[in-house]
Each structure stands twice: as C-alpha cells, then as structure tokens.
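Asks: Sequence and predicted structure below; questions after.
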Amino acid sequence: MYYIGFDLGSSSIKAALIEASTGKSIGVTQYPEKEMTIIAEQTGWAEQDPNLWWKNICKVTQKLLAQTGVSSNKIKGIGIAYQMHGLVVVDKNKQVLRPSIIWCDSRAVEIGNTTFKGIGEDKCVSNLLNSPGNFTLSKLKWVKENEPKIFEKIDKLLLPGDFIALKLTDEATTTISGLSEGIMWDFKQNKPADWLFNYMGISIDLIPTIVPTFANQGTVTKKASKEIGLPEGIPVLYRAGDQPNNAMSLNAFNPGEIAATGGTSGVVYAITDSTTTRESIRINNFAHVNYSKKQPRIGKLLNINGAGIQYSWMKKNIAASTDSYNDMNNLAASVPVGSEGLRILPYGNGAERMLNNTNKGASFFNLNFNKHNKAHLLRAALEGIAFSFVNGIDILKNDGVELSAIRAGNDNLFRSEIFSNTIATLVNTDINIIDTTGAIGAARAAGVSKGDFKTLDEAFSDNEHVMTYHPLKDKKIYTDVYDVWKQDLEKQYNK
C-alpha cells in the first residue's frame, strides 16, 4: 500500500508515492513540463486559475501512477503541500469567483501597512506575531474594496491547499497553520483574529471549518475520484504550506532546528517555541506543522530574494555557454577565500524584506580589472549569497532562535562546497544535506496521520542523507571577509 503527496507550486505541481510500510519513496514526477502561466494584468499583480491547478493535479496523478506502475486502489491516503499566502474565493456552490491572487502579488501592500498602523503595531505583533502585510486577508480586503460585486458572492475564503482539498472532498476546510500564514490567527487568544476581520469589515463566517494539520480532513468524493483517478473514500490526511512542509520534509520540528532552501530565492526557516517576536517586518512567524497551544512550535521565516537567481545570472552572462553549475563551482574553487578582495551584495531581485523592504539592486565592490577574472566573479557571487544567509541567521538569532542544526535540500547552491562551507563555518553548525522533496514529505505526513508511522521521525529514511558539511577549523579568514562584506552592506543600505 502507498500514500500520495502533492506539492502545488506556482510553476508546476510535483507528486510522489511512498511505501506505507517503509516510508521509502518509489516515484516522483511533476506536471506540467513548462511553467504554469502567471497572469499579470497590471504591474505587481500575479494571479493563477485555481481550476487549472486542479486539472494539473489530476494529470500529474495519472502520470505518476503510469510511471510507477502502481494501481490506484493501492493508495491509502493523500497529503497536500501548497504555495503559501494565496487567496481563493468560492461561492455557495463552491465555484471559484475569480483567479487566485497568489503569493508574489503585491497589490495589497498598502492595505496591510495601513491596517498595521491603524490597529497598532503592539497589538499585531503580540497577537498575530506579524504585520498583516501583503498576506491573504489583506488580499481579500483588496477584493472587497475593488470588486464589491464579487465580494458579495463570497461564501468561503481558501488558501491554495484548501482549494485542492475542497475539490477532493467537497468540504471547505482549513488549518491553524494555514490561517497563521494568511495572518488570520490570534496566537494569544488561540482562535481566528476576529478583531482583525472586524477592522477590515470582513465577516469571520468566511473562514472554513478548521481541521488539524494531521487528521482525516475529508474523503475523496465519487466525482473527484472519476476526475483524478484515485479511489473514492480515501482520506486527505495532511495539509501545509510549502515552507512549513519543506521543514517537515527535512525532519525539522524542534526548537533550534533550521530548514534552509537555496532556490531562485533563499529561505531560512527556524523552529522556535517562543510566541513572541521583535521582528514583525523582516521575519514572518507562522504556526509550524506540529504547533499546538500547549506545545507551541513557531516557524520563523526569513526570505532572501537575491539568492540562486544571482548564480543563475552568472551562468547566463558570465560563465561559458558549455559550463554547468558544477563547472562553475570548480572554477570558483580555484580562487582563495575572499575572492582576492572582490565582494558582491546579491540583492538584485526586488525589495528585500530582510533589508526593511529596500530595493537598491545588487552591488559589486573592489572590482579590479587587472586582477579579477571570471573565477573571482563566480566565487564572490557564491560568497555573497552565503553571507546573506549568515546575515539572515544572525537576524533570527537576535529574535530568539537558539541554533542547533541546519538541514537543507540537495539543490544547486547547497551542492557548492564554497557556499555550504562558508555558512557552516561562520555559524559554527553542521549542515546536513538531504535528498527529498515537498511532495515526498507530504506523502509521509499522510502516513503519520494514518498511523503507519508512530512518529514523524520514524517516517524518514537515513538513505536520503547525502552528506554533511562541517565547520572548517580556519574560521578567522572567513570572519574577516564576512566583516568587510557586512560593512559594505551597511554603507549601501544606510545611505
């Protein structure tokens, strides 16, 4: 028997099957091959059709079953991970009323900022652990103000994962973790933030039924079974946003553990048991997948826009057309630590929350045409991104995180010894690289919910451990370079 996990991203949907008896992954695939379209009718807007998500979920399921040769009647349950912060609105007939306003849409920034000031920063920070910001409820307020005829028809507000669960089960449900990512959960009162809804003039009745993250959240209907090709009656057993789910997939559940990703943008997601914060702008605080009132587990999320996109830019514009990322890493390794004085600030991918939403672009310092070459540029790029991760971890430490472990996926940046050794050495912590995906994690979480695994730890396989980067002994050479880089950062962003 098997569990299936889905990871709904904004570019594609990944699906995975795991064995119910062992937790071992037996197949992973994605659909579509080309990136899903993001609709941008105006600058700063980003929308997608939720019904297209559902069609692609159905197609990726059939693709995975065909690829693995597993019969659909062997599937015991479903886990769902999804792109965070998106808004889906449906009417009383559970029909989508407009395209989803997704995570990277910025139209509600001013609404969130005005609400933050209007309610009071102290109230928001103490109860929500965040500013309302450009998150789900602020996006719904935008619909209320700008599309009143649509707003009047709304019966339920959903996150992207809630919508997929709705299509599977015909039940509108959500989770505490999901409500917290939409900045709709009051951690002090342990209930939806009705006072915030009231301030925005939105009825709390729009919130769906709240179900546990790990639980039977409804079963596949006859209609959904025909469309997706999974058995009628099997349960949806788990649901979480992509970053909490990624941390869960990397076996990060306890205070002090950090899950890091180094994709186009970088994420440092730290687990803490503290329901306080001094950083409501630079850091987001969400209920982690194993959160409870009695045993709070908060995920402190710090995003770094200018991460892998900078190294990708180097590949397109600096490296030879035949160079792979591995070739680039080898070339960068021919240059000593510090890139012989060349330093790069990687913040060239839009406004950086960790820099108080400033956007001054990437910067090069001390470039010497008589000394520096392509190899120096590549090493300085990797070091600059690594330094931005270290700076982010420093911000998290200043907000109460006591670092004990770092786990990361086996992506391009963390495959680089320069990148990973620099971080491990500067924060004096091992980095364990684990070869897994969010879809695999979601499938395993379904198995935990069903009871095939007694604990989350039991669901994981040691075979997925790729390697460990240890802090290097000669730390001073790294700290000296990092200190100079931080001086560049302060000069550039304090102008």
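Replies: Nice, thanks for sending it over. Values in this document were obtained by computation on a predicted structure and should not be read as measured data.

Asks: CA atoms for contacts and neighbours, from now on please.
Replies: Fine.

Asks: any idea which element the residue of the chain positioned farthest from its centre lies in?
Replies: The C-alpha centroid of the chain is most remote from Asn370, which lies 41.9 Å away (Cα atoms, centre = their mean). For Asn370, there is no enclosing helix or strand under DSSP states H and E.

Asks: measure it to Val484 for me?
Replies: As judged by Cα to Cα, to the nearest Å, Asn370 and Val484 stand 21 Å apart.

Asks: Same check on Leu166?
Replies: On the measure of Cα to Cα, Leu166 and Val484 end up 52 Å apart.

Asks: ok, now which ones touch the spatially most central residue of the chain?
Replies: In the chain, the C-alpha closest to the average C-alpha coordinate belongs to Gln243, at a distance of 3.0 Å (Cα atoms, centre = their mean). Each residue near Gln243 by Cα atoms under 8 Å, 6 or more residues apart in numbering is listed here: Met84, Tyr269.

Asks: what helix or strand is it on?
Replies: Per DSSP H and E, Gln243 falls inside helix 242-249.

Asks: tally of neighbours for the residue nearest to Ala40 when sequence neighbours are not counted?
Replies: Distances taken as Cα to Cα, 6 or more residues apart in numbering put Ala46 closest to Ala40, at 4.9 Å, once the chain neighbours are dropped. Around Ala46 there are 21 other residues, counting by other Cα atoms under 10 Å.

Asks: Next: Asn494.
Replies: 6.

Asks: and if you look at Ser126?
Replies: Using other Cα under 10 Å, Ser126 has 17 other residues around it.

Asks: Skipping its backbone neighbours, what lies nearest it in space?
Replies: That would be Thr276: by Cα to Cα, 6+ apart, it lies 6.5 Å from Ser126.

Asks: could you list every residue that touches that neighbour?
Replies: Going by Cα under 8 Å, 6+ apart, Thr276 touches Val125, Ser126, Leu129.

Asks: about what we covered before: touching, the residue nearest to Ala40 and Ile102? I think so.
Replies: Yes: using Cα atoms under 8 Å, Ala46 is in contact with Ile102, at 6.0 Å.

Asks: put this beside the first:
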Amino acid sequence: MYSIGYDLGSSSIKVAIVEVSTGKKIVSLHEPNGEMEILALKKNWAEQNPELWWKYICNATNRAIKSANIDASKIVNIGISYQMHGLVLLDIDGNALRNCIIWCDSRAVEIGEKAFNDLGKSHCAERLLNSPGNFTASKLKWVKENEPEVYNKIHKFILPGDYIAYKLTGDIVTTKNGLSEGILWDYKNDSIAHKLLDYYEIDKELVPPIVDNFTNQGLVNSNASEKTGLPKGIPVTYRSGDQPNNAMSLNVFRPGEVAATGGTSGVVYAVTDNLEPKEVSRVNHFAHVNSTENELVVGRLLNINGAGIQYKWLRNHSVENSYENMNRKASKISTGSDGVVVIPFGNGAERMLDNRNIGTHFCNLNLNLHNNGHLYRAALEGIAFSFVYGMEILKNDKTVINVIRAGNDNLFRSEIFANTVATLIGHEIEIYNTTGAIGAARAANLSDGNFDAFGQSITKNDHVMTYIPLKNNEPYKDAYLNWKRELENILKHK
C-alpha cells in the first residue's frame, strides 16, 4: 500500500509516493519543469492563479503514478503541505473569485500595523501570539477595502492547501493550524479570533468548517479521480503549512528542537511551549502539527525573505552556470571575504527588520582586489549571518535551541553556509535526506498520533551528516561583527 504527498510551493508543486509500511520513497517529482509564474501587477504584490496549481497537481500525480510503476488502486491516502499565509476566495459555486494573494505579497502591511496599534500589543500577544501583520486576515481586509465587488461574492475564504483539498474532495474545510497561520486564531479562548474579525468587519460566516490535522478530511471525488488518476474514495488524512510540515518531516516536535530551511527564503522554526512571547511582530507563532487543545505546542517562526534568492540572483547574472562552480570559487576565498559584505535583503519587506524593505547592498568592494569568488562567498556568508541575526532575536525572547535540523538541499548543501551558521550559533546542524512532499505522504498515516515512532524512523533512515561548530571561530565572529555593523548603519539611515 502507498501514500501520496503534495507540497504546494510558490515555485513548483512537489509530489511524492511512499510505501505505507516503511515510509520508503518510491518516487518524487515536481511540476512544472521551470518555475510557476508569480504575478506582480503592482509593486510589492505577488499573486498566483489557483487553477494553475490544480493543473500541475493533476499533471504531477499522473506522472508520479506512471513513474512509480505501481497499481494506483493501492494508493490509500493523501497528505498535503502548502505555502502558508495565502488567501484564496471562493464563490458559492466553489470557483476562485480572483488570484490567490500569496505569502510574499506585501500590500497589507499597513493594515496589519494599524490593527496591531489599535488592538494593542497585550491583546495581540496574549490571544493571537502575533501581530496581525501582513497575513491572511489582513489580506482579506485589503480585499474588503479595495475590491468590495469581489468581497461581496465570497462564500468562503481558504488557504492554498485548503484549495487543493477542496479540488480533490469537493469539501471546503480548513484547520486550526491553518487559521493560526493566517492570524485568525485566539489561543486564549481556543477559538476563531472573533475580536480581530470584528475589528476588520469580516463576516464570521466566511470562515470554513474546521477539521483536525490528522483525520479524514474528505474523500477523492469522481472528477478529481478522473483528472489525477487517484482512486475514487480515498481520504485526505493530513494537511499543514509548509514550515510546520517541514519541521515534522525533520523530526522536530519538541521544545528545543529547531528546523531550518534555506530555499528562496530562509526560515528558522523553533518548537516551544512558551505561550508568552515578547516578540510578536518580528517573530511569528503558529500552532504546530502536534498541538492539541490539552497540550499547546507552538512553532516560533522567523522568516528571512532575502535568502537563497540572493544567491540565485548572483548565479543568473554571472558567468557561472551552476551553484557548484560558484561554491568552488567561494571556497578559495578566506573567511570574511577579505572585507566584502553582502546585505541580502532584496526580496521585499523583512519581518525581522520590523517590515522594513532595505534592499540588497554590496559593501566594501575593491575593484583592484576582489573578484567574483569574493562576491559568491560574501553572499553565502551574508545569508548565513542573516540566519544568525535572526537566531539572536529568538534567543533574546527566551527561545531554547538544543538542536537544529535541515533538509539536504538548497543552501545547506553549501559547506560555507552551513559551517558559518553552526560555528556562530554554537550548535550542531543535522542534515536529513527528506522533502516536504515525502513528509506529507508519510504524515498521511499518522492518525494514531505516535510522533515518537514517526521521528525515530526519520532519525534512523534519513540522517545524512552533521555539521559541527568549528573550534577556530574567531574569523567567523569578526566577519559577523563586520556584517552587523554594515547592516546597522544601513538601518540607521534608511
């Protein structure tokens, strides 16, 4: 028997099929071959067409079944992971009313900041564990204010993963975890955030019914079966936002355990049971996958927009044709890049910088001394330093960090990046060979709630290597302080 998992990102749809009894990966692939289009109709906007997601889901599912060379009737359940904070609006017939406003769209920043000031920090910290910020609730308020003709047609608003589940089953439902990531959950009352919805003048009837993360959330209908090749009647048994799902995929369930992601954006996701955060704007808090009414477990998430996209930009605008070539040149440059500093925040507003948009900066270039190898190393170091800077914010808010785990992909394949982070924070970084889609497929079978056994299997089967902090850390400390001085100088004058 097999499970299938989906990971809906902003660049592609990943699909994985795993064996139920062992969790072994049978096949993993993605759609499309290139990257999905992100529409930027205005400055700081970012949208995607949900129908394209469904098209790629169907294509990828058919390809995966064929590539795995299995009997599709032996696929027994489905897990879904998805890009967080997006806003999908459905009419009474279940059609999307507009493009999804996705996670990296910044149009609702001012709406969220005003709500934070009007509702008060104490209310937001005690009940929402977050500032309303630029999240789903604030995006919905933006639609109400700027597109009333669309708002008036809304039957339900949902998150991106809810949309995929809806297309598979025909059932419009969401999860408590999903609502928490949209800043739509009141932790103190363990209910929908009524006060925030009242403040935004949003009709509570627009909130979908709520289901648990690990339960039967609907059955594949005839239309979806025909288009995907999946058996009719199998259940969706798991859904989660991509960062909680990534943490779960890395066996991160307990306070002190941290999951890190170094893709287009960077994420540090620390599990905690501390429900009294001081940082509610620069750091965000979402119900973790194993959180229950009796035992709240929260993922404390620090996001860095300007991470892998900075290194990708350099690749796309240099003579190198691969990250491997860039890494090789960077490795020939000494720690600290001979004074070159890259401030990698060129991908929109940065939450950990109080939603300021300071852009990318290349500092201290000497045209007679430095070459492209210096730029490559300084970029890797600059991204690593931004992770360290973020972890300092987490630690100052009494976040316990005992171990860091990351997937064997993207930035963590770079020894310069991973060694820099490990050495400066003084913690080992464990690397695992898994993906969000594989994790979602495995989680589809977690209905028994045995997270310990689930995690032990990951540790046993998926561990690749561990980066250990380097003993000679002085060059790294000096380079970080130099980078930090440049950042603080930019922040002072921006």
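Replies: Yep, that arrived. Keep in mind the model is a prediction, meaning the values are calculated, not measured.

Asks: any idea which element the residue nearest to Ser126 of structure 1 lies in?
Replies: Thr276 of structure 1 is part of no helix or strand when elements are defined by DSSP H and E.

Asks: returning to that earlier point: what sits in contact with each of Ala46 and Ile102 of structure 1?
Replies: Common neighbours of Ala46 of structure 1 and Ile102 are not found (criterion: Cα under 8 Å, 6+ apart).

Asks: At which residues are the strands of the stretch 251-400 of structure 1 located?
Replies: Per DSSP state E, counting those that start in this stretch, the stretch 251-400 of structure 1 carries strands over the ranges 257-262, 266-272, 284-287, 298-304, 343-345, 363-365.

Asks: Those strands into a markdown table, with extra columns for distance to Ala459 of structure 1?
Replies: Below are the strands of the stretch 251-400 of structure 1 laid out as a markdown table (distance: least, Cα to Cα, whole Å):
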| stretch | distance to Ala459 of structure 1 |
| --- | --- |
| strand 257-262 | 17 |
| strand 266-272 | 19 |
| strand 284-287 | 21 |
| strand 298-304 | 21 |
| strand 343-345 | 40 |
| strand 363-365 | 44 |
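
Asks: JSON lines for the ones you listed, including distance to Thr219 of structure 1 and mean neighbour count?
Replies: Converted to JSON lines, the strands of the stretch 251-400 of structure 1 look like this (distance: least, Cα to Cα, whole Å; neighbours: other Cα atoms under 10 Å):
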{"stretch": "strand 257-262", "distance to Thr219 of structure 1": "31", "mean neighbour count": "26"}
{"stretch": "strand 266-272", "distance to Thr219 of structure 1": "31", "mean neighbour count": "26"}
{"stretch": "strand 284-287", "distance to Thr219 of structure 1": "25", "mean neighbour count": "27"}
{"stretch": "strand 298-304", "distance to Thr219 of structure 1": "29", "mean neighbour count": "26"}
{"stretch": "strand 343-345", "distance to Thr219 of structure 1": "49", "mean neighbour count": "24"}
{"stretch": "strand 363-365", "distance to Thr219 of structure 1": "52", "mean neighbour count": "14"}
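
Asks: Among these, which comes closest to Arg379 of structure 1?
Replies: strand 343-345 (9.2 Å; Cα to Cα).

Asks: quick one: the closest one aligns where in structure 2?
Replies: Using TM-score structural alignment, the residues of structure 2 aligned to strand 343-345 of structure 1 are 341-343.

Asks: mean shift of the matching stretch relative to structure 1?
Replies: After superposition onto structure 1, stretch 341-343 of structure 2 sits on average 2.3 Å from its aligned residues (mean Cα distance after the TM-score superposition for structure 1).

Asks: do the same with stretch 452-459 of structure 2
Replies: Stretch 452-459 of structure 2 sits 4.1 Å off on average (mean Cα distance after the TM-score superposition for structure 1).

Asks: buried ones in that stretch?
Replies: Within stretch 452-459 of structure 2, the residues scored as buried using 16 or more other Cα atoms under 10 Å are Phe454, Gly455, Ile458.

Asks: Matching the residue nearest to Ala40 of structure 1 against structure 2, which residue comes up?
Replies: That one, Ala46 of structure 1, aligns with Ala46 by TM-score structural alignment.

Asks: List the residues that contact that match.
Replies: By Cα under 8 Å, 6+ apart, the contact list for Ala46 of structure 2 reads Ile38, Leu39, Ala40, Ile101, Ile102, Trp103, Cys104, Asp105, Ser106.

Asks: excluding its backbone neighbours, what's nearest the second one?
Replies: Which is Leu39 of structure 2. Glu47 (5.0 Å).

Asks: Let me see the contact set for that neighbour.
Replies: Counted by Cα under 8 Å, 6+ apart, Glu47 of structure 2 has contacts Ile38, Leu39, Ala40, Asn99, Cys100, Ile101, Ile102, Asp105.

Asks: pretty sure the fifth one is in contact with Glu51, am I right?
Replies: No: the pair formed by Cys100 of structure 2 and Glu51 falls short of the contact definition of Cα under 8 Å, at 9.8 Å.

Asks: Which of the two has more residues huddled nearby?
Replies: Using other Cα under 10 Å, the more surrounded residue of Cys100 of structure 2 and Glu51 is Cys100, with 22 against 16.

Asks: so what's that one up against?
Replies: By Cα under 8 Å, 6+ apart, the contact list for Cys100 of structure 2 reads Glu47, Gln48, Asn49, Pro50, Gly86, Leu87, Val88, Leu89, Pro160.

Asks: Of these, which is the nearest to Ser225 of structure 2?
Replies: Nearest to Ser225 of structure 2 out of the contacts of Cys100 of structure 2 is Pro50 (Cα to Cα; 18.6 Å).

Asks: how far away is the closest one from Lys42 of structure 2?
Replies: From Pro50 of structure 2 to Lys42 of structure 2 the distance is 19 Å (Cα to Cα).

Asks: and the two? which has more neighbours close in?
Replies: For Pro50 of structure 2 versus Lys42, neighbours defined as other Cα under 10 Å are more numerous around Pro50 (19 against 8).
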